[in-house]
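K.L.:
Let me see the structure of the following:
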Amino acid sequence: MDREKIVIIGSGLAGLALAEMFPDSILIEVKRQPGGLFSKDNCPVSGNIGSEMINKLLYGKKVEIETAAYRLDSEGVWVINRNGSKKINGKVILATGFRERTSVELGIYGYRPAGIFPFTAAWDLVNMGYLLGEKVVIYGYNHYSLSLASKLSKLCDKIYIVYSRESLVHSLDEALSLGVDLIQGRIKWVEGRDRISLVKTDSEEIKTDALIIAEFAPWNQLGAEFLAGNAGMILESPLKVVESSMLLAELLKTGGNMERIRGNVPVLPKFVSERFRKVMLGVGTGIRVTVGGHVIITEEPYQVVEIPPGKPIVEVA
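P.N.:
Alright, predicted model coming up:
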């Protein structure tokens, strides 16, 4: 497997970590700058800072920027840039990151005024110096929303985070220390004729002039077989993003017949082989999980476990 050309779609933290493991790989990036979301992330997780890790991994890497992948087949991937379209043959790994969940998925109804931003758009605008609003509501509590809140706290009069699930790597106190108001619940309704003016949760109403959607889902827009980072599983820790990419790289280098992992627990990689059977679990600390018929209690977020032979099933116990 390591003799076959590796083509990595996405030059964020997961893609760069893979390129470190496959020095002869080709890195494709749709944006003008490589690095992804973590290139502007200065919010530490267990002492690790995403932007610092990006800078280290970017050193010496060649990235084909402003190049979009648009079709996969069994031999490789078709890409397009200002020079036209071409096909790159090789084993393709998708490392393009997550997508924001839609209003329909989240059960948000009402008006559709200006001032509602998907997280990635809000992230780019704030990092370019734009003010999104004076009273901002962020829907979702995770590493990415907390990192954005830390930037907005220097610009806005008031920040609210509405959440139904807590972060796997950050305590609620970390948001409170930024002066953020935390509201547990779900957003049900949005009002505003021209611009958003009111958000209704299942417990209260919040006057606001900006809403940022920070609830995420993995995104495999090309239907790739091999996924890295947030394209395969939502990962809040930059160190765990890198570690999960290393697991995938070891699986591909080791080779062997692949078995897809089944069950209701997110995992990376999505496969094991008879030669390499380690995966990372997408759950927090203290969760009872059945791994190949054996019950374990996780000791850390995104714990790495070994799948027993013949039982590639991972489920919440």
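
K.L.:
C-alpha from now on. contacts and neighbour counts both.
P.N.:
Noted.

K.L.:
wait, Leu146 sits on Leu172?
P.N.:
No. The criterion here is CA atoms under 8 Å, and Leu146 misses it with Leu172 at 9.7 Å.

K.L.:
With neighbour numbers in mind, choose between the two.
P.N.:
Leu146 (23 against 15; other CA atoms under 10 Å).

K.L.:
One more sequence to fold, the one below, so I can look at both together:
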Amino acid sequence: MKNNFVSEKTIGDSISLEILTSSIKLPPLPINGAKLLKMAQQPIDKIDVASFAKLVEVDPGLFASVLQLANSPYYSGVEKIISLRSAIARIGLQETINSICLYFFQKTLPQFTDIEGFSSKEHWAYSWACATANRRLGHPNLEMSILPGELYIAGLLHGMGKLLIAIHHPNKFSECIKKAGDLKLPLYKIEQDVFGTTDAFVASKIMEAWHLPANICAAVAFYQMPESAPDQYRDIAGLTQLAYYITAASKIGTSGDGDLIDLSSLYIFQQSNLQISKKEIREKLIQEILQSLEKKSESMSGVSSTPQSQPEMGDAYENEISAKASSLAPKTNKKGLFTRIRSLFS
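P.N.:
Purely as a prediction, here's the structure:
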């Protein structure tokens, strides 16, 4: 197992170096981007609003994206928002930062030609949903001791390697997606056969080149196999894996996967000492996250929860998420279940 890991890491390094030095220029992380990411990782009460506003106001693209969100159907009020401060007041500082991170990486990373089963718009919608779900999993009430902002960045960038491989090896990557769908296998297993590494390893190497924190890089590198991560990074990788699965259930965007293992088999749910591994807690948590994603998806990502394709999932996973439809439907007695769900995040 160790030799396989070393071999995969070496190939991952090689492909990442090819991407970094190719004619399709992958830009270094801009100074403003580094500042933004540093803010995004911090607890919300530690972020200086004036410094954040100054960072946004000097970038017309970022500024416009915030105003667009503030005036979207989900957030719009009686009056049209035209100032950044008013936009932050309407959206909330946390959601403003989240939306700017999404916009920033959409504009920073190279564009690619859509291929069957994988498009830029669907990729970023899936990434937004994964980031949002991952942030929820970092709430202090769940006692995971991981900053929600770090989980958000890991969720947002977890699929960056797919995007980059799609640019540099479009034909091979297209074959991987098709084969994963035909054989009903996780995409990363096909990538290992074709490339000798995974998109997650490639993404983590690019993130290391950008000097992102080691725990965020490890979360991305190992989210497909958290048990293979160094001990200190297994929880953050495991939570990111769970967020990825919740996103698949939300049917927002697409990931290119052909199949996923049962939810009950995920690393984080095998850790009996964790609150989140308790069935009653995780069921309520997943339902709350799915409901939140459903409400915000179109305004935040431009994609509603109606993808062209989604991976098939095992029976245990289906049993866990079968309550989604009923949880989103109007109920005569919302107290009880939803009160308890909300209590996890209050």
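
K.L.:
And the TM-score between them?
P.N.:
TM-score of the superposed chains, computed with TM-score structural alignment, normalised by the length of structure 1, equals 0.26; 127 aligned residues with a CA RMSD of 6.0 Å.

K.L.:
Mutual contacts of Leu146 and Leu172 of structure 1, please.
P.N.:
Here Leu146 of structure 1 and Leu172 share no contacting residue, scored by CA atoms under 8 Å, 6 or more residues apart in numbering.

K.L.:
Surely Ala133 of structure 2 is in contact with Ala243?
P.N.:
Yes. The pair Ala133 of structure 2 / Ala243 is scored as a contact, 5.3 Å apart, by CA under 8 Å.

K.L.:
Spit out the residues that contact those two alike.
P.N.:
In contact with both Ala133 of structure 2 and Ala243: Gly155, using CA under 8 Å, 6+ apart.

K.L.:
Check the secondary structure at Val126 of structure 1 for me.
P.N.:
Under DSSP: H, G, I helix; E, B strand; the rest coil, Val126 of structure 1 falls in the helix class.

K.L.:
ok, it - how many residues close by?
P.N.:
By other CA under 10 Å, neighbour count at Val126 of structure 1 equals 16.

K.L.:
mind checking how far it is from Ser150 of structure 1?
P.N.:
11 Å (CA to CA, to the nearest Å).

K.L.:
do Leu198 of structure 1 as well
P.N.:
Counting by CA to CA, the gap from Leu198 of structure 1 to Ser150 of structure 1 is 23 Å.

K.L.:
just Val7 of structure 1 next, same as before
P.N.:
With the distance defined as CA to CA, Val7 of structure 1 ends up 35 Å from Ser150 of structure 1.

K.L.:
looking at it, Ile138 of structure 1 is touching Leu146, isn't it?
P.N.:
No. Using CA under 8 Å as the test, Ile138 of structure 1 is too far from Leu146 to be in contact (9.2 Å).

K.L.:
So between Ala133 and Ala243 of structure 2, which is more surrounded?
P.N.:
Using other CA under 10 Å as the criterion, Ala133 of structure 2 and Ala243 rank with Ala133 on top: 30 against 27.

K.L.:
residues contacting the more buried one?
P.N.:
Contacts of Ala133 of structure 2 (CA under 8 Å, 6+ apart): Tyr152, Gly155, Ala243, Ile246, Thr247, Ile289, Leu293.

K.L.:
what would those residues look like in a markdown table with secondary structure?
P.N.:
Conversion of the contacts of Ala133 of structure 2 to a markdown table gives the following (three-state DSSP):
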| residue | secondary structure |
| --- | --- |
| Tyr152 | helix |
| Gly155 | helix |
| Ala243 | helix |
| Ile246 | helix |
| Thr247 | helix |
| Ile289 | helix |
| Leu293 | helix |
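
K.L.:
filter those residues to the buried ones?
P.N.:
Tyr152, Gly155, Ala243, Ile246, Thr247, Ile289, Leu293 (16 or more other CA atoms under 10 Å).

K.L.:
so what's the last one up against?
P.N.:
With contacts taken as CA under 8 Å, 6+ apart, Leu293 of structure 2 has the following neighbours: Ala129, Thr132, Ala133, Ser250.

K.L.:
do the second one as well
P.N.:
The neighbours of Gly155 of structure 2, taking CA under 8 Å, 6+ apart as the test, are Ser127, Trp128, Cys130, Ala131, Thr132, Ala133, Asn134, Val220, Thr240, Ala243, Tyr244.

K.L.:
State the number of residues packed around the second one.
P.N.:
By other CA under 10 Å, the residues close to Trp128 of structure 2 number 28.

K.L.:
okay but it is in contact with Leu102, surely?
P.N.:
Yes. Counting by CA under 8 Å, Leu102 is a contact partner of Trp128 of structure 2 at 6.8 Å.

K.L.:
Can you work out which residues contact both of the two?
P.N.:
Contacts common to Trp128 of structure 2 and Leu102, judged by CA under 8 Å, 6+ apart, are Leu156.

K.L.:
Break down the stretch 101-250 of structure 2 into its helices, ranges please.
P.N.:
For the stretch 101-250 of structure 2, the helices defined by DSSP state H, counting those that start in this stretch occupy 120-137, 148-157, 160-168, 170-183, 187-195, 199-209, 214-222, 234-250.
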